[in-house]
Structures are given as structure tokens and as C-alpha cells.
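> below is the sequence, then the predicted model.
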Amino acid sequence: MTEQAVLETEPLSTIVDGPQIGPLHLFILATCALGLFFDTAELAIGAVFSTLFSAPPYSIEPARLSLLLAAASLGAIVGAPAAGWLADRYGRRPMLLLAAAIVVVTSIAAAASPNLMFLIIMRALSGLALGAYPPLAAAYLTDILPARRRGPLIMLTVALGYVGPVVLIFLVRFLTPLQPLGIEAWRWAFISCALIAFINLLMTWRIPETPRWLAAKGRTAEAGAVLARLGGRQDGRAVRGLTMPIDAAGPSDMQQFMRRMGFLILVYFLVPWSTSGFPLLSGAVLVQKGVTIEDSLLYVGVANFGPIVGAILCGFVIDVLERKTTLVACAVAMAILGMGYGFALQPVWLMGLGLAFNMVIAIFLPVVVIYAAELFPTARRGRATSWSWASRGIGATLVPLTLLPLLQSVGPVPMFAVVTGTLVLFSIIVQLFGPAGAAGRSAH
């Protein structure tokens, strides 16, 4: 068979899924893990703000505090879809580089904020990247990892990324009474995130573009070179279908694309009411229950060990269970745990329920992201996952604007009742309308 015949007949999936995990795969996983580290750590700053700024000496009024907590999500509404479109057009790697660069600049600026409004603006600009990084990383890893190892390796990457909030929250708790060099602890948190993002920027510079994306653009020779670096085939083999321009897709393909996009946009809008609402406002809930700031940061810090444990455990079973089954089970578990947290008063229950809730989030959110990435072919994966993430940004923006005033006016139980309602609705929609996932199977 001639080289050209191979180019036209052999599926790229059989080539990408062929290599064993090698040193370059491991470096890519470490790079994405560090990226998720700064992403989750930056978002955890919202939990720090909701705790510190709900009590003296700050005691920021609820309307302004809600705006501060929502600022990063506002940025994500714009940043995620723009990054997804650009990632499909110009590549995954350039957009991962841009996201890290934005976080470096905005985090340094946030650390130097002279007033609350400037801080809100910097958080919104940072959100342009923070909202884009997780779906971009998911699209990149889905493109490049072998199907039989994709789920566990992505969950391991997520588990390492979830170390970010733990480190940041305990750093702030340790530095709050010290204020080294006269600089407030939350400013040190931003400085630390900027440094980590800069290291990630340097690491991302050394990773390749994905062979699937290169093949989809007809750049088969470059795709073959990347496959050789990954330890796979030495030639530029690609699937004929992947070199077809996106506009050449048939009507039925476009109809399926639009149906799945509509499904994911609705699902992603419901996701942050639990996955963002609980981490963001758990500190404010504790302060509302009469817990001191230092103890609140301790409880929140302990609870953030949950995602690390949850992501590691999920890695062993993620490709065994159907994605939809996992998502519905997690949603039901969060609904029960959230209501329990709303009623709890004793420290051991607050820490235990918070730890368990965050553990389930660590399973739930990555599975949502992987599930979304697997529903679309390479040519549309970046924009589909990022557009969906923009819908999550809208929901995440409404979370503090809705739930924080509700918490402060009527208490934690009604607030968690709203969260439970969104989880029930999510479960019904996924169970009735969700397409089957691709656990353990090759991505298109």
C-alpha cells in the first residue's frame, strides 16, 4: 500500500490511541495539572474573599461583595467562547499560552489593587482566562491521550490541580495575622498565583500542538512529527474525514451539533449553582453561623482536601461507569450533602459534610467536562466545550448575586434548597436527554 493510500484510509484514532504513555505525555499532564492548579487556586480566592470580607475589619456590604465574587465569572462569559473559537481555528496550544499570560498579568495587578473597584475589574479580566483554561485543557487532553487511558489520566491531572485551593487557603490563613512586609495575605495569594502561572507559561511553550487538530487542518506531516515525539507512528497518517473543513459537514451532522450544544448549554448553566456556589459561599455560611474568620478558613481549607481525594478515587472507575450514571449519582449526593451542611452546626459535621461535598464536586465537574469534550469531533471540540463553559459562566455570575443575599436575608437552609433544586433539574435533563458518553472509547 502506498503512503498516500495509508493517508486516506487509516483512521487517526488508531494511530493516536496506539502509543504507550511516554515522557512527553507525562510532561503534558504535568503542564495541564499546573495550569489547573493556578486556575482552581485563583477561583478559590473567591472563597477567601467571601470569608474575609464578610467580617471586620472589612465587612463589605453584600451588593459590592457579590459583585466582587461574580467578577471572574463575568469575564468567563466572554473569555470561554472566544478562546474555544480561537482554539479550533489557531490551535489548542496558543490559547493555553495566552490564558497563562493573562493570569500572570492580571494576578500581579490584582495584588497591587488600590481599591475595590480596581480589584473587581482585574478579577473580571482574569476571568477571561480562568473560564477558558479548563475546557481548553480538556479539549487538548482529549485530543492527545489514548482512549483506554484518557479518563484516569485526566482525573489524575484534575486531582493534582485541586491541590491549588488547599495550598492557597492555608497560605492565606497562615499569613493573615502576619502580613509579611506589611502586605495583606490575600495579596500574597495573587502574587503566588502569578508565579505559578508564569512557570506554567514556560512549560506550555514546550508542549506540541495536538496531532488530531493538526490532521483536522490537513497538516499531516506535522501531525506525524508530533506522533513520533509521543512515541507513536513515524509518518504523517491522518483520517480523510478529519481533513474535511467544518463547513463541509452534512445537514444531519449540523443538526446533531446544534442539539448537543443546546443540551450542554442548559446543563452547564445548572452546574455552577452547586460546584461554584458551595466552595464560594461555604466560608460566608460559616461566618453567618457565628464561626470566627480563622476557624472558617480552617474548615474551608480542610474541606478542600475533598477534591484531591475524590479525583484520585474517580480515576479508578471513571471509564467503568457510564458518564450519565456518574453525573446523576453525583448530583443526588450533592443535594443530600448540601442540605445537611445547611442544617449542621457542630464543627465536626461542618468539616465532614464540607469535605464530602467537595469530594463529590471533584468527581462531578471533571466528568461533566470530559463528557462534553467527547460529544464533539476534533474540528468542533474547542468551540463546543468553551461555548458550553460560557453558559456555566452566566450561571456562576448569578450564583453570588442570588445566593449571597438569600443567605444573609433568610439563612443557609433556603439557600441550599435553591442549590438542591438545580441539582434535581440537572439530573432529570441529563437522564432524559443526555447522549451516551464515550467512556473508554476513542474520541472522534
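Done, it's in. For clarity, every value in this text was computed on a predicted model and none was experimentally measured.
> hey, let's count contacts and neighbours off CA atoms from now on
OK.
> ranges for the strands of the stretch 201-350 of the chain?
Here the stretch 201-350 of the chain has no strands by DSSP state E, counting those that start in this stretch.
> residue 77 - how many residues pack around it?
By other CA atoms under 10 Å, 27 other residues sit near residue 77.
> ok, residue 298 - contacts?
For residue 298, the contact set (CA atoms under 8 Å, 6 or more residues apart in numbering) comprises 170, 173.
> gap between it and residue 168?
12 Å (CA to CA, to the nearest Å).
> one more structure, for comparison:
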Amino acid sequence: MASLESARSTRAADRASASGATAGIDKGSISARLDRLPATRAIWKLVLLLSLGFFFELYDLLYTGYVAPGLVKSGILTPTTPGLFGTSGIAGFIAALFSGLFVGTIACGFLADRFGRRAIFTWSMLWYVAANTVMVFQDGAAGLNFWRFVSGMGIGVELVTIGTYLSELAPRHLRGRAFAVCQTIGFTAVPIVAYLSYLLVPNAPYGLDGWRWVVLLGGVSALFVWYFRRNLPESPRWLAGQGRLDEADAVLSRLEATVERQYGRALPAPGPADPVTQKSGFADMWKPPYRKRTIMLVLFHIFQTIGFFGFANWVPTLLVKQGVTVTSSLLYTTVIGLAAPLGPLLGYAIADRFERKHVIVCMAAVNIVAGLLFSQVRSAGAIVTLGVVLTLAANIISFSYHTYQQELYPTAIRARAVGFVYSWSRLSAVFSSFVIAFTLREFGVTGVFVFIAGAMSLVIVAIGLMGPRTLGKSLESISH
């Protein structure tokens, strides 16, 4: 019996040594062990898998603007509507998507906190792929908008889950770069969907409207769902937060063993464990230090959406309004779309060197200047050049705030808190799409970009005055 106990003690000591734990397993030690991991292939593989999921998500999210001319051409939608909130136009289609995103983020963001990052990542993807497939076969505005709403719910949940998942798996020294890589891969969906739209939307291959082909091709993501699920571990931080410390230790130990083999030497010792928020609920978002952060992010999301989607979803229609043909506008936007993944790729160089808030403020200022100039030019070269600048600025903002907002809340409420603040961007997009349609009709393209410039000015004020610093800090230390 003594020898059996001795063997058990030896095995336990070996496990503790392999994992780097020095004082038993608790929530703080799990986080400290994660944060000390070097950037080996095993870590980047996790980033890649989540990035591929983000690619398909952005494909489904951003095809809206590119298929809009095709929906008008087919007679299902109209470019503008007689009333401010008419549902028969492009604005109604955009509003349906963002209404679904709003419900998905504000009402369903808690799902990843309750059931885990891995499960919700998988099932929300299946949800929106199925809804988009049904939407393809709609011939009226009502059916089209309803299924776009249902699809938006799944995309909304997925957006929150991927950001939460990635922030918890990436060690703190490469969190910004991990988001930059994720967004670089994700935003390659933009030139791809733009090019497919250029090829397909003006035509009807095999008698099926081109816009329907663009939507159907996005459904290929369903083929990858189970592959993603099989190769992604659950977040050790989430498991530890649920009190499932043995499972968290087992998942992390397997990852540590793989990383150590690739690293070629013993892993560095974990740093001191920062205090972990033990229990949080929705009400904690409105208590210090989170209250100020919540207010800041709500204001930020209300106005940043106008700048991002005001250009991304409307650029083909804006160009047509300026007298450019449908085919030429789609060609221009295809070229502009090539810049989409370059924004976060350029941001990779600064992601973990400069404060996120400072990057957001600077790029918002670039957006204002480039947008106002874009509204005044007519030559193809100027349109493409300024379109590229707008795309780069917007996507650097995007990867920066996706990293930033995930850092500002504790693990226990990260998904639901980010879902809540993020949902305001969806609600903003619902109403701003109608306002942009109205502004386009009454004040032209210049009026639209003046409206966008005002919104981005408020982004600068909110983030610049209220945003805390997070660079190089652990998630746990930022939460206190």
C-alpha cells in the first residue's frame, strides 16, 4: 500500500512539473501557465483554425453590399424606398441582417459563457449556413429579409464567440498579433466575395441569378464545421471559471506538451498568478471599473458601425449613384476589396507595440479625411486609391477593437458583456442603413460621407477620453 501511494505521489509530482504548476491548480495558475507559452506552431494552429471560421463568417456577413445590385436587377429589392423605414429596398435587407445580429449578440451572447466556447462556435456556424441556404430560394422581399434576419442571429453569436475564444487561448504577449492574423485571414473573404460578385451578379449561370450563387458558395463552410470542432480544445480559462479545474489542467497539459516539443527546451516558468474574478453577473458590467468601459464601448459601437458598414455595404450602390455602371462598380469594389486583408496584416507589425486605443483613434481620423475626399472624386484611379485607404483604416480599427473589447471584461462574463456592447453596433446598423438610404436620396454621396465623418469624430472622442490602457497586461490584471 505504501509503494502504491508513493507511485501515485510520483505521478502527481510529474504532472505538476510538466505543467509548470508550482502551487496546485487554480484559476490563476491556469491563466499564468497559458500566458507564458511561446508562439510555436501549436499556438498558431489554434489561431488559424479560429481564423478560418472567421473567414466564412465574414463572407456571409459582407456579401450584402456586393449582391445588392443583383437583388435590384432581379426585381426583388429597390435601391431606395419612398419612406424612411420601407422594407422593399436595399436598406431593408441590410436592416434585416443587423436586426438578427442585434438579437444574436444581445440575447444569445450568454450561450458561450454557459455552454462553452467550442460548442457554440460550431453550432452557430451551422445555424447561419442553413438559414442562408433557405434564403437563396426566396423570390420576395419579405422572405428574403426574414431569412437574412435568421442568418444574422447565428452570425451575431459566432462573432462574439470567436473573439472570446481567441482572446482566452492566445498568450498575452501575442494577443494583438493573434487577432491581426485572424482578421487578415478573415478579411480575405472580402476580395473573394467581391470577385465572385463581379463574375456572377451581372449574369445568371445555369438559369440561377448570380447573387444566389454568391450566397450558396458561402455554404461550403458547413463542410469544415466538424473539422474545426475536432481540432479545437475548449478554453482552459473557461473550464477553470466553471470550476472544472481537472479538465482545464488536462487540456492545458496536452497543449503544453506539444508546445514544449516544438519549442525544443523546457518551457519558461509561469509568472505570478494575477487575482481572478471569482464570480460575475450582468449587473457587474455597471459597477466600477466596468461601468465606464461599458458606456465607452456602447458609444463606440453605435458610431463605428456607421463608418465601417456605411462604406462596406454601400460602396457599389454609392458608385452606381455617381454614374458608374453596375459592372464597373463591382470591378472597382473588387480591386478595393483586395486591400481588406492588408489592413490587419499591416497592423500585425504594431499590434503588440502600440496601445489599441491610440491605433483606433488615429485610424478613425484617417477614415474621416479619406471618406470626404472619396465623395468628391470621379476618376477610376482616385476612387480605387481612396477606397483602399478607407478599407485599410476600417480594418485596422476592426482588428484593434476586437482585441480591445475582449480585454476589458473578466472571463466569467466576457462573452455576454462583449455581446451586450457589440449588440449596439447591430442596432445602430439597422437604423443607420435607413438613414444612409435617405441621405443618399436627399443629399447624394457627399451627404453620406459627411454623415459618416460625424460618426467617426464621436468614435475618436469616446475611445480617446474613456478608454483604458491594456497593452502587455494579462486578462486578469485588466479585469481589476
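Good, I have the coordinates. Quantities reported herein were computed from a predicted structural model and do not represent experimental measurements.
> care to give me the TM-score?
The TM-score (TM-score structural alignment, normalised by the length of structure 1) is 0.92; 440 aligned residues with a CA RMSD of 2.6 Å.
> tell me the counterpart of residue 308 of structure 2 in structure 1.
Under the alignment (TM-score structural alignment), residue 308 of structure 2 pairs with residue 275 in structure 1.
> now residue 407 of structure 2: closest residue in space, sequence neighbours ignored.
Nearest residue to residue 407 of structure 2, sequence neighbours excluded (CA to CA, 6 or more residues apart in numbering): residue 475, at 5.7 Å.
> show me what that neighbour aligns to in structure 1.
With TM-score structural alignment as the criterion, residue 475 of structure 2 pairs with residue 443.
> residues touching that match, list them.
For residue 443 of structure 1, the contacting residues are 13, 142, 143, 147, 374, 377, 378, by CA under 8 Å, 6+ apart.
> what about the longest helix in structure 2?
Secondary structure of structure 2 read by DSSP state H shows that its longest helix is helix 414-466.
> mean deviation of that helix from structure 1?
Taken over the aligned residues, the distance from helix 414-466 of structure 2 to structure 1 averages 1.0 Å (mean CA distance after the TM-score superposition for structure 1).
> and the match of residue 475 of structure 2, helix, strand or coil?
Secondary structure, DSSP: H, G, I helix; E, B strand; the rest coil: residue 443 of structure 1 is coil.
> any idea how far residue 85 of structure 1 is from it?
As judged by CA to CA, residue 443 of structure 1 and residue 85 of structure 1 stand 19 Å apart.
> next: residue 152 of structure 1.
Residue 152 of structure 1 is 27 Å from residue 85 of structure 1, by CA to CA.
> ok, residue 174 of structure 1 next?
Look at residue 174 of structure 1 and residue 85 of structure 1: by CA to CA, they are 41 Å apart.
> with residue 310 of structure 1 instead?
For residue 310 of structure 1, the distance to residue 85 of structure 1 equals 31 Å [CA to CA].
> which one's more surrounded, the two?
Higher neighbour count among residue 310 of structure 1 and residue 85: residue 310, with 24 against 20, using other CA under 10 Å.
> what's the closest non-adjacent residue to that one?
residue 359 (4.5 Å).
> tell me how many other residues crowd residue 344 of structure 1.
17.
> quick one: what's aligned to it in structure 2?
In structure 2, residue 344 of structure 1 lands on residue 377 (TM-score structural alignment).
> show me what contacts that match?
residue 383.
> was I right to think residue 335 of structure 1 contacts residue 419?
Yes - Residue 335 of structure 1 lies in contact with residue 419 (CA atoms under 8 Å); the separation is 7.3 Å.
> who has more neighbours, the two?
Higher neighbour count among residue 335 of structure 1 and residue 419: residue 419, with 25 against 21, using other CA under 10 Å.
> can you get me a residue count around residue 428 of structure 1?
12.
> residue contacts, the aligned partner of it in structure 2?
Correspondence of residue 428 of structure 1 to structure 2, assessed by TM-score structural alignment: residue 461. Contacts here follow CA under 8 Å, 6+ apart; on that basis residue 461 of structure 2 touches nothing.
> from residue 304 of structure 2, how far off is residue 461 of structure 2?
From residue 461 of structure 2 to residue 304 of structure 2 the distance is 12 Å (CA to CA).
> one more: residue 413 of structure 2?
Taken as CA to CA, the span from residue 413 of structure 2 to residue 304 of structure 2 is 23 Å.
> do residue 469 of structure 2 as well
Relative to residue 304 of structure 2, residue 469 of structure 2 is positioned 20 Å away (CA to CA).
> tell me which of those two has more neighbours.
Shown here are residue 469 of structure 2 and residue 304; by other CA under 10 Å, residue 304 has more neighbours (25 against 16).
> wait, the more buried one sits on residue 456?
Yes - taking CA under 8 Å as the definition, residue 304 of structure 2 is a contact partner of residue 456 at 6.2 Å.
> and the residue most central in space within structure 1, which of the three is it?
Centroid check for structure 1 by CA atoms, centre = their mean gives residue 134 as the closest residue, at 3.8 Å. Using three-state DSSP, the secondary structure recorded for residue 134 of structure 1 is helix.
> contacts only, for it.
By CA under 8 Å, 6+ apart, the contact list for residue 134 of structure 1 reads 36, 39.
> ok, 10 Å please
Counting by CA atoms under 10 Å, 6 or more residues apart in numbering, residue 134 of structure 1 makes contact with 32, 35-36, 39-40, 80, 96, 140, 158, 366, 369, 385-386, 389.
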